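*Asks:* just coords:
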């Protein structure tokens, strides 16, 4: 089992694994990576900036249900064929675990108002890397070593993405 350990840009220790159930803390947070027509689905959080959609599990919902709900609430995008990719443990004052998913875009609602974020934003890989290199508008957790490792893993799964990019 390989764990990638790093400090995020706030100086907090984070451990990342691409194997399920690596950590003793159950994942109750989600992060979703989806591509559509060769563009990444991001959302603009009013305080943190551009980031992949995600959030916390609510009530009795499963981690998968939370990933689908949070993506919809933040971007007005319905995701399908959602697959677990990774999980990471954030050693904050109260440690928590976040599951990372990859997904296909099923439906995009253009008319519904957003309440949690400024809505969906679509970036090509070049645009994403350009933003990352210049640190323009990207949320702090989109610029750390963990996100780099996650994106490298997704790139290694490029065959799956080729089937997903309608």
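*Replies:* Yep, that arrived. All values derive from a computational prediction rather than experimental measurement.
*Asks:* C-alpha from now on. contacts and neighbour counts both.
*Replies:* OK.
*Asks:* count of residues packed around residue 40?
*Replies:* Residue 40 has 19 neighbours, counted by other C-alpha atoms under 10 Å.
*Asks:* so what does the helix or strand containing it touch, helix or strand wise?
*Replies:* Using DSSP states H and E, residue 40 sits in strand 39-45. Here strand 39-45 touches strand 27-36, strand 49-51, helix 63-75, strand 120-124, helix 125-134, going by 3 or more C-alpha pairs under 8 Å, 6 or more residues apart in numbering; DSSP states H and E.
*Asks:* buried set for the longest one?
*Replies:* Buried residues in helix 63-75, counting neighbours by 16 or more other C-alpha atoms under 10 Å, are found at 63-64, 66-75.
*Asks:* Now tabulate the residues you listed in TSV and tack on distance to residue 122.
*Replies:* Shown next, in TSV, are these (distance: C-alpha to C-alpha, whole Å):
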residue	distance to residue 122
63	24
64	23
66	21
67	18
68	18
69	19
70	17
71	13
72	15
73	16
74	13
75	10
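*Asks:* Next up, a structure to set beside the first:
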């Protein structure tokens, strides 16, 4: 699988999950402080998602805890939510969510290559563990995917990083 991990800055704005405005930047020239992280995680030529107990299948991620760097948070979230042990992790972008009437928040987007999955590492309170999918997947809520994977951010990241074009 060929990955693109850097390139020219690409910025796009659109309505994301829950109808919030989202600004997505891939390969940004400058990064902003992020309080959340998500990963396009890969294991043996498959994408690794997690099954959230309420929202459905989504990409691994979560909040950065006090005293933790976003990279440390990403490695921890991968392990807690999927049992995945990260072999390599690259920061490839950020997106900002602008909830109506609330403070915007920033999520770092990582690409993570997982060396192996260890089921007893899964300790996420909100998730059931890993879900492996073909990289060509086009997630939809009807298929059980979370709105957070169906809002356009995931597909744009996947297309850019993996150079996969969805056929609708």
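*Replies:* Yep, that arrived. Since the structure is predicted, the reported quantities are computational estimates derived from the model, not experimental observations.
*Asks:* from the middle of its chain, how far away would the strand holding residue 40 of structure 1 be?
*Replies:* On the basis of C-alpha atoms, centre = their mean, to the nearest Å, strand 39-45 of structure 1 sits 9 Å off its chain's mean C-alpha point.
*Asks:* For it, grab the matching residue range in structure 2.
*Replies:* Aligned using TM-score structural alignment, strand 39-45 of structure 1 spans residues 46-52 in structure 2.
*Asks:* Relative to structure 1, what is the average displacement of the longest strand seen in structure 2?
*Replies:* In structure 2, with assignment by DSSP state E, the single longest strand is strand 84-98. Superposing on structure 1 and averaging over aligned pairs (mean C-alpha distance after the TM-score superposition for structure 1), strand 84-98 of structure 2 comes out at 0.7 Å.
*Asks:* mind checking how far that strand is from the chain centre?
*Replies:* Centre-to-centre, strand 84-98 of structure 2 and its host chain are 6 Å apart (C-alpha atoms, centre = their mean).
*Asks:* Can you list the buried residues in stretch 80-94 of structure 2?
*Replies:* Buried positions in stretch 80-94 of structure 2, judged by neighbour count with 16+ other C-alpha under 10 Å: 80-86, 89, 91-94.
*Asks:* Need those in a markdown table (columns: distance to residue 24 of structure 2).
*Replies:* Listed next are those as a markdown table, based on distance: C-alpha to C-alpha, whole Å:
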| residue | distance to residue 24 of structure 2 |
| --- | --- |
| 80 | 26 |
| 81 | 24 |
| 82 | 25 |
| 83 | 28 |
| 84 | 26 |
| 85 | 27 |
| 86 | 24 |
| 89 | 19 |
| 91 | 13 |
| 92 | 11 |
| 93 | 8 |
| 94 | 6 |
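*Asks:* re earlier: average offset between the match of strand 39-45 of structure 1 and structure 1?
*Replies:* With mean C-alpha distance after the TM-score superposition for structure 1, stretch 46-52 of structure 2 averages 0.5 Å from its match.
*Asks:* in a helix, that's where residue 120 of structure 2 is, yeah?
*Replies:* Yes: if the criterion is DSSP: H, G, I helix; E, B strand; the rest coil, then residue 120 of structure 2 is within a helix.
*Asks:* For it, give me its contacts.
*Replies:* For residue 120 of structure 2, the contact set (C-alpha atoms under 8 Å, 6 or more residues apart in numbering) comprises residue 83.
*Asks:* now residue 47 of structure 1, what's its secondary structure?
*Replies:* Here residue 47 of structure 1 is recorded as coil under three-state DSSP.
*Asks:* distance of it from residue 77 of structure 1?
*Replies:* Residue 47 of structure 1 sits 21 Å away from residue 77 of structure 1, going by C-alpha to C-alpha, to the nearest Å.
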